[in-house]
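S.K.: need a structure here:
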Amino acid sequence: MSYSAVLRTSIGESAETKNRVTRDDELMEMLDDITGAVVDCMAKGGTVFFCGNGGSSTDAEHLSAELLGRFKYDRPSMSSYCLASNTAAMTAIGNDYSYDLTFARQLAGLGRKGDVLVGLSTSGNSGNVVQAVRQATEMEITTVAFTGADGGKLAGLADFTFRAPSYETARVQECHMAVGHTICEIVEATIHPRP
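M.R.: Modelled structure (predicted):
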């Protein structure tokens, strides 16, 4: 049995979703603004926080790691933290307060004015990501939402919303990673230029 037809279709859809981003001037302008906000935060010694659920939580961890570790070459570490990474905090806050506060409560203790929060939610409606964006806004932390085409609640709350041009979760998440990697590449090259 051959699976090449399904493979070709899915990979082609993923590529086309990303190509739609590059052809959309509004999306490209939004990404430029988001990249500028992250670069500005890093240049001033701030921290970029990431959060998300499920696959988006591992995407958040992945992007945070690119800043903390390295992306293309050796350079100093940059301050970044994934709010979905601390299992004890997540479960304690979820148990003692509510799951919707799992990111907001951590951000209240760790975040500072001038930081950036990047919330990943394919629907744009994840309760704990929405609450984290609200908490960040109160703290004068710049808020970025990575969502699907609809944008959900986050589109009306975040300072910047990148809406991946798809309603299919897999395509949205793949697009988020392509965009996230590119932002990390630019941040690395801007803050710590290759010698």
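S.K.: use CA for all of it now, contacts and neighbours both
M.R.: Noted.
S.K.: spell out the residue ranges of the strands in this protein.
M.R.: For the chain, the strands defined by DSSP state E occupy 48-51, 80-82, 116-120, 142-147, 160-163.
S.K.: just give me how far the longest one sits from the chain centre.
M.R.: To tie it back to what came earlier, the one meant is strand 142-147. 7 Å (C-alpha atoms, centre = their mean, to the nearest Å).
S.K.: do the same with stretch 50-60
M.R.: For stretch 50-60, the distance to the chain centre is 8 Å (C-alpha atoms, centre = their mean).
S.K.: and that stretch, how far apart are its ends?
M.R.: 5 Å (C-alpha to C-alpha, to the nearest Å).
S.K.: Proceed likewise with the subsequent sequence, for comparison:
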Amino acid sequence: MSTDFSSLFKAHLGEHQDAIAKLSAMHDQIAPLADAWLTALKNGKKIIFFGNGGSAADAQHLAAELVVRYRINRPALAGIALTTDTSIITAHSNDFGFETLFARQIEALAQPGDIALGISTSGTSKNVLLGLQAANKRGCVTIAFTGEKGADCAAEARLAFKAPSGITARVQECHLLIGHLLCDVAEQSFAAP
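M.R.: Modelled structure (predicted):
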């Protein structure tokens, strides 16, 4: 093996452990996200997820955790990912361009009080930014999941989780961990006594 696997293994683990360790000091940044999710879901609203690439996969993953289940059986919770309908994605991108893809779907699907959760590891994804702007206009509670710098998307959102890393893979790992935590909070709230 030409690659030094042991060094790569230690480097990846070290980066991951560093990012995860920093999360323990972020309680006050993360708790309002849980409150927002619970408020929306208890009021019969939905959580709309969107992002590109790995963030699109995270959007779909978290929507599935809400609709199906995270750990326990309970009533379905309203989550939707704007990254799953290939006909909408290709038609819109072909006719209007990719930058307004999420904004157009927000215009069609979002209602006041819904959560619009845009995921961008860089915090600068134009289509995520425009989706958040459209959601603000629709009266949604906007949340951005970004990397540590946050950038434009965090500034546009009412609430933001800035993962404590500048490394894309570590940011994604933090996003999924906090996403799972929020799904667990919601699930526990809706579980049968």
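S.K.: now the strands of the first structure in a markdown table, with distance to Glu16 of the first structure and mean neighbour count?
M.R.: Converted to a markdown table, those look like this (distance: least, C-alpha to C-alpha, whole Å; neighbours: other C-alpha atoms under 10 Å):
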| stretch | distance to Glu16 of the first structure | mean neighbour count |
| --- | --- | --- |
| strand 48-51 | 26 | 28 |
| strand 80-82 | 29 | 24 |
| strand 116-120 | 21 | 29 |
| strand 142-147 | 17 | 27 |
| strand 160-163 | 15 | 24 |
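S.K.: make a markdown table out of those and add distance to Ile186 of the first structure.
M.R.: Below are these laid out as a markdown table (distance: least, C-alpha to C-alpha, whole Å):
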| stretch | distance to Ile186 of the first structure |
| --- | --- |
| strand 48-51 | 14 |
| strand 80-82 | 15 |
| strand 116-120 | 16 |
| strand 142-147 | 17 |
| strand 160-163 | 17 |
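S.K.: buried residues, the helix ranked longest in the second structure. List them.
M.R.: For the second structure, the longest helix by residue count, based on DSSP state H, is helix 168-190. Of the residues in helix 168-190 of the second structure, 168, 170-176, 178-180, 182-184, 186-187, 190 count as buried by neighbour count, 16 or more other C-alpha atoms under 10 Å.
S.K.: ok, stretch 49-68 of the first structure next?
M.R.: Quick answer for stretch 49-68 of the first structure (16+ other C-alpha under 10 Å): 49-53, 56-68.
S.K.: who touches the most centrally placed residue in the second structure in this structure?
M.R.: For the second structure, the residue sitting closest to the mean C-alpha position, by C-alpha atoms, centre = their mean, is Ile119 at 4.5 Å. Neighbour list for Ile119 of the second structure: 49-52, 55-56, 59, 128, 144-146 [criterion: C-alpha atoms under 8 Å, 6 or more residues apart in numbering].
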